[in-house]
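Chemist: following is a predicted model, sequence given first.
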Amino acid sequence: MPGVGVRTGARILLEVGDASSFATPGHLAAYAGLAPVMRRSGTSIRGEHPSRSGNKNLKRAFFLAAFAALKDPASRAYNDRKRAEGKRHNAALICLARRRCDVLYAMLRDGTTYQSGRPVTPIAA
């Protein structure tokens, strides 16, 4: 996956494992602190905000990997699209990190490797 080096990949795999303990990609994103949260108090609902909870090491690894992936044309296009929607730099990077978290979950679930823009093929066991 572009932007994920040896140290970042090791950190992510150390924290996530084989992803079998997460039912959906949303559960993994919430564990990593990449899923938005809604602040509520009684009848007051304040919209979605970045999560301040979650696994800090995993969130940092995904954030740094997303930042490094801006050299990849597909990641850059996604980031530029989020910026055009009015998101600031860090918010767009968090969106990219969440997307990459979902892709990583699918790769671990299906046992496939990352292939940019091509159909994924299973890894022979």
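Modeler: The structure has been received and is ready for your questions. Remember, predicted model here, so these are calculated numbers, not experimental data.
Chemist: contacts, neighbours, all on C-alpha from now
Modeler: Will do.
Chemist: can you give me how far the helix ranked longest in the chain is from the chain middle?
Modeler: For the chain, the helix with the greatest residue count under DSSP state H is helix 89-110. Mean C-alpha position of helix 89-110 versus that of the full chain (CA atoms, centre = their mean, to the nearest Å) differs by 2 Å.
Chemist: tell me the contacts of Tyr31?
Modeler: For Tyr31, the contact set (CA atoms under 8 Å, 6 or more residues apart in numbering) comprises 54-55.
Chemist: okay, pairing it with this:
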Amino acid sequence: MSRDSGRRTGNHHRPKRYHRRLRHVFYMAAQTAMMRPGPSRDYYPKKRAEGLIHTQALLALARRRVDVLWAMLRDKRHFTPTPPATQSA
């Protein structure tokens, strides 16, 4: 989408809400994780079964990996393939 004033053409606005290189890293990590057995590989076909095309399912996997990483940092936990048991009240 061009956001120019009319005097200049092709002045494309670059989004500032995300880091392009970091986004690319998570995309490549999701692509690699999709090929190896584990929870990421199980998540990808689930998304495809929901009707998403390959790139949409891959981006969903990348977002999920970001969410998992954020939760690990927030809770100061190590990664385990199975989710931790929740404490009942």
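Modeler: Received the coordinates, thanks. Not measured: the values here are computed from a predicted model.
Chemist: quantify their similarity with the TM-score.
Modeler: The pair, once superposed, lands on a TM-score of 0.70 when counted by TM-score structural alignment, normalised by the length of the second structure; 69 aligned residues with a CA RMSD of 1.7 Å.
Chemist: which bit of the second structure covers the longest helix of the first structure?
Modeler: The counterpart of helix 89-110 of the first structure in the second structure, counting by TM-score structural alignment, spans residues 54-75.
Chemist: that older thread, the longest helix of the first structure: which residues count as buried?
Modeler: Judged by neighbour count using 16 or more other CA atoms under 10 Å, the buried positions of helix 89-110 of the first structure are 91-102, 104-108.
Chemist: rewinding a little: touching the match of helix 89-110 of the first structure from outside, list them.
Modeler: Applying CA under 8 Å, 6+ apart, the external contacts of stretch 54-75 of the second structure come out as 26-27, 29-31, 40, 43-44, 47-48, 78-79.
Chemist: what do you get if the cut-off is 7 Å, keeping everything else the same?
Modeler: Under the contact criterion CA atoms under 7 Å, 6 or more residues apart in numbering, stretch 54-75 of the second structure has outside partners 26-27, 30-31, 40, 44, 47-48, 78.
Chemist: can you lay out the residues you listed as CSV showing distance to Tyr18 of the second structure, secondary structure and neighbour count?
Modeler: Output for the contacts of stretch 54-75 of the second structure, formatted as CSV (distance: CA to CA, whole Å; DSSP: H, G, I helix; E, B strand; the rest coil; neighbours: other CA atoms under 10 Å):
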residue, distance to Tyr18 of the second structure, secondary structure, neighbour count
Phe26, 12, helix, 19
Tyr27, 13, helix, 20
Ala30, 17, helix, 24
Gln31, 19, helix, 19
Ser40, 23, helix, 22
Tyr44, 23, helix, 23
Lys47, 24, helix, 17
Arg48, 26, helix, 15
His78, 26, coil, 8
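Chemist: need those in a markdown table with distance to Arg14 of the second structure, can you?
Modeler: What follows is those, written out as a markdown table (distance: CA to CA, whole Å):
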| residue | distance to Arg14 of the second structure |
| --- | --- |
| Phe26 | 20 |
| Tyr27 | 19 |
| Ala30 | 24 |
| Gln31 | 25 |
| Ser40 | 31 |
| Tyr44 | 30 |
| Lys47 | 29 |
| Arg48 | 30 |
| His78 | 35 |
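Chemist: aligned to Asn55 of the first structure, what sits in the second structure?
Modeler: When the second structure is aligned by TM-score structural alignment, the residue opposite Asn55 of the first structure is His19.
Chemist: its match: neighbouring residues, count only.
Modeler: Under the neighbour criterion other CA atoms under 10 Å, His19 of the second structure is assigned a count of 10.
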